[in-house]
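>>> turn this into a structure:
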Amino acid sequence: MHAWARSVPAEQAAGLERQPGVKIVRGPGFSSTLLAFNNGRKPFDDPKVRQAIAAAIDSQKLVDTVLRGQGKTGSPGFWHPDAPGADTSLKHSFDASHSAKLLDEVGAATGADGIRVLNGKPMNFTLLVQSSSPERIRSAELIRDMLKAVGIGVSVTSMDSDSLDAKVWPEYDVAKGRDYDMSMWGWSAPVQLDATMLAAVVDSDTVLGRLNVTGTKDGDLDRLSDEVRAAPTLEDRYKVLGELQKQVAEKAPFVTLYYPDGVYAYRQDIFDGWVYQDGTGILNKASFMEAAAG
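So this is what the prediction gives:
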């Protein structure tokens, strides 16, 4: 192992902890893993369908199974509960019966094979996932089984990252559209460290909403996105950010599944002065500053 800090998969952490001279540090990680919907494609243009899918997902099971407990369940408002400006009152609610009720309300009747039919079409969808991520593949498989329980059929399709990006975020330009039903997706930690970035994720303007890979178009989200960018003070910005989180939770343009913890391994016999910072891990300037006297 090299002398510098390295992020390690959760499943390898236990083995590394048994290695002489190796120390493991864990803490909140602000990277997110999402179930993204193509909001411009039926039936994902209907908030009730998206809400029904969200309610059918047991995100705590994903954390316990896929992350081995080393992470937090996603907030329906997207913002990590430890990130600045988070509305910690927002909690994901796994409720399969509520999911079924919402599907009944939109007229999705159960077919002979157990798959619901909506507007004459079976609710069979493709879920794209990166072949390079065992964590996301396993999450997609569990989500497939959870949605089957409420009458939604899911086919998990694994593809290389470049091919998946070309479907979800072609040329990294949301103005070029998208071609998918659902996809495993995620944003890196820095997105959670800037209050205006949630606006970039949901704003329908393809310039201002440069991260809007779901094609979300909603007047309330656009208005609040404008307000969070225009807020004159940080306090005002966090207040509007809280309102935006509530609207994201209500509209469910995507499902925030979980936030993996940061898990870092290092050789403590070489350097043991690392300082963990939420969302950024142990490689930061605080680790290289002399401790204050007193």
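>>> switch to C-alpha atoms for all contacts and neighbour counts from now on
Fine.
>>> which residue, other than its chain neighbours, is closest to residue 179?
Spatial nearest neighbour of residue 179, excluding adjacent residues (Cα to Cα, 6 or more residues apart in numbering): residue 167 at 5.0 Å.
>>> sec struct for that neighbour, please.
Secondary structure assignment for residue 167 (DSSP: H, G, I helix; E, B strand; the rest coil): helix.
>>> ok, it - contacts?
Taking Cα atoms under 8 Å, 6 or more residues apart in numbering, we find residue 167 in contact with 178-180.
>>> among those, which lie within helices?
Using DSSP state H, no member of those falls within helices.
>>> just the buried residues out of those residues, in ChimeraX syntax.
A single ChimeraX command is used to select the members of the contacts of residue 167 judged buried by 16 or more other Cα atoms under 10 Å:
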select :178,180
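>>> how much space separates the residue nearest to residue 179 from residue 38?
As defined by Cα to Cα, to the nearest Å, residue 167 lies at a distance of 10 Å from residue 38.
>>> need the overlap of contacts for those two.
Joint contacts of residue 167 and residue 38 (Cα under 8 Å, 6+ apart) are 178-180.
>>> between those, which sits nearest residue 47?
residue 180 (17.3 Å; Cα to Cα).
>>> how about the strands in the stretch 101-250 of the chain?
Using DSSP state E, counting those that start in this stretch, the strands found in the stretch 101-250 of the chain span residues 109-110, 116-118, 121-122, 124-130, 153-159, 182-187.
>>> residue 205 is nearest to which of those strands?
Proximity to residue 205 (Cα to Cα) singles out strand 182-187 among the strands of the stretch 101-250 of the chain, at 19.1 Å.
>>> run this one through as well so I can compare:
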Amino acid sequence: PRVGRIEVPIVREEERIYDALRGREVDMLPISLPEDIADELGESSSINVARGPSYTGTALLLNLSRPPFDSPAVRTAVARSLDLGRVLRNTGPGVPADRGNLHPDSRWAPREILQREDVSAARRTLAGLGLPPIRVLAPSNDGVRLEAGRQVVLALRRAGAKASFGKLPRGELGDAIGENGATPDFDAAIVSTPALASYDPNFLARQFGSDDATAPLNYSGYRSAAFDALADRVVTAPDPEARERAAAAELRLLATDLPMIPLFFSEAALAYRPSVYDGWIFIKGSGILDKRSFLPNNQARAQAGVAAPEGDGDSGTVAGTIRSAALGVLAIAVALALVGMLTLLRARARG
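A predicted model of the protein is given here:
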């Protein structure tokens, strides 16, 4: 590898992580930047911003274990109230998640549109139910997902529902949705969805399967024997075509049952200091913090399917240590999973 070590200090507040890059405390940010911050940092002569599609998504998680979202009619009405294009326009560049839980560029994504707005139908349904106010939670340290939460609340109000918005620190939001064995206490929450599902649809079973032991990411309380059967078909499919059909059937069922409403996939904007290391390669779906960024340039570009510029050999910088800040513990886990080739990864907690 062309990098000996990556140090990953944990920075809890969103604004502090950007200040750390501005102040040269860190050398790259493995999390995607909001559009205004990306534009600002990109204007600096000492910072580059790499952009491309990210398979990490944003979704509205629903709590099916209690009213009002134990009702399929309410879940459907909420989904119909959402104009995904409008939500996306207010949160930044990306693509709407109208084909379900997988990024449209995933080879396993269906061709059909699964999520369509119908505010009139939503208003008719919601008007007849007399629902109590719906509280939508979002992480306070994530500007993109905060805005997504605001847009969901506005859409619900336009459809005639009573809705309120709450922002919580990431740890408190995790407790509210039931992470780490906590008792869930929420109506709806804006969450990030893992990129792995777009690479391998078998991962959907870990989010929506009925068995707690094999579905540790099922925070909605969704239980469906039909989904479990389709998930088994994905695993046992004899060829890629059969797997595509099984995955498409899974996504159609999820779009009907709606334990979660996928909203959008943001374009990733990842900032780094080229003076420290300029060998970063953007890998479609996962970004620059990938093992191929640390191989000799031509070898890495060939593996990534990226053409080398004319005259580009293996002359890029070789770094001893890169300081890569992460926003919260979840980002650290993602970073660790992606960088398997590094000889040492040392996490330093920073209060």
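>>> and the residue nearest to residue 179 of structure 1, what's its match in structure 2?
Under the alignment (TM-score structural alignment), residue 167 of structure 1 pairs with residue 176 of structure 2.
>>> hmm, back to that, would you mind giving the strands of the stretch 101-250 of structure 1 as TSV with distance to residue 234 of structure 1 added?
Listed next are the strands of the stretch 101-250 of structure 1 as TSV, based on distance: least, Cα to Cα, whole Å:
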stretch	distance to residue 234 of structure 1
strand 109-110	48
strand 116-118	45
strand 121-122	47
strand 124-130	37
strand 153-159	41
strand 182-187	23
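>>> for the longest helix seen in structure 2, buried residues please.
Scanning structure 2 for the helix with the most residues, using DSSP H, yields helix 240-257. Of the residues in helix 240-257 of structure 2, 243-255, 257 count as buried by neighbour count, 16+ other Cα under 10 Å.
>>> repeat for stretch 267-284 of structure 2
In stretch 267-284 of structure 2, counting by 16+ other Cα under 10 Å, buried: 267-274, 276-277, 279-284.
>>> biggest separation within those, which pair?
Pairwise distances across the buried residues of stretch 267-284 of structure 2 (Cα to Cα) peak at 24.5 Å, for the pair 267 and 276.
>>> how about residues contacting stretch 210-220 of structure 2?
61-65, 177-179, 184, 205-209, 222-225, 228, 259-260.
>>> now, which of the residues you listed lie within helices?
177, 205-208, 225, 228.
>>> so what corresponds to residue 203 of structure 1 in structure 2?
Per TM-score structural alignment, residue 203 of structure 1 is aligned with residue 209.
>>> next: residue 250 of structure 1.
So residue 250 of structure 1 corresponds to residue 256, using TM-score structural alignment.
>>> helix or strand: which one has the closest residue to its match other than its chain neighbours?
Distances taken as Cα to Cα, 6+ apart place residue 76 nearest to residue 256 of structure 2, at 7.6 Å, with adjacent residues excluded. Taking DSSP states H and E as the definition, one finds residue 76 of structure 2 inside helix 72-81.
>>> list the buried ones in that helix?
Buried, per 16+ other Cα under 10 Å, within helix 72-81 of structure 2: 73-81.
>>> any chance of these in TSV, with distance to residue 89 of structure 2 too?
Compiled in TSV, the buried residues of helix 72-81 of structure 2 are given as follows (distance: Cα to Cα, whole Å):
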residue	distance to residue 89 of structure 2
73	27
74	25
75	23
76	23
77	22
78	19
79	18
80	18
81	16
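>>> pick the one among these closest to residue 192 of structure 2.
Checking these against residue 192 of structure 2 with Cα to Cα, the nearest one is residue 79 at 17.4 Å.
>>> to which residue of structure 1 is that closest one aligned?
Aligned partner of residue 79 of structure 2 by TM-score structural alignment: residue 54.
>>> ok, the nearest residue to that match once chain neighbours are set aside - how many residues close by?
Nearest residue to residue 54 of structure 1, sequence neighbours excluded (Cα to Cα, 6+ apart): residue 255, at 6.0 Å. Close neighbours of residue 255 of structure 1, defined as other Cα atoms under 10 Å, add up to 28.
>>> one more: the one 4 residues further on?
Around residue 259 of structure 1 there are 28 other residues, counting by other Cα under 10 Å.
>>> measure the equivalent of it over in structure 2 to residue 206 of structure 2 for me?
Counting by TM-score structural alignment, residue 259 of structure 1 corresponds to residue 265 in structure 2. Applying Cα to Cα, the value for residue 265 of structure 2 to residue 206 of structure 2 is 20 Å.
>>> give me the number of residues near the counterpart of residue 187 of structure 2 in structure 1?
Counting by TM-score structural alignment, residue 187 of structure 2 corresponds to residue 181 in structure 1. Neighbour count of residue 181 of structure 1, defined by other Cα under 10 Å: 23.
>>> again, but for residue 81 of structure 1
Residues near residue 81 of structure 1, counting by other Cα under 10 Å: 21.
>>> same deal with residue 291 of structure 2?
Applying other Cα under 10 Å, we find 17 residues neighbouring residue 291 of structure 2.
>>> got it, and residue 155 of structure 2?
Counted with other Cα under 10 Å, residues neighbouring residue 155 of structure 2 total 22.
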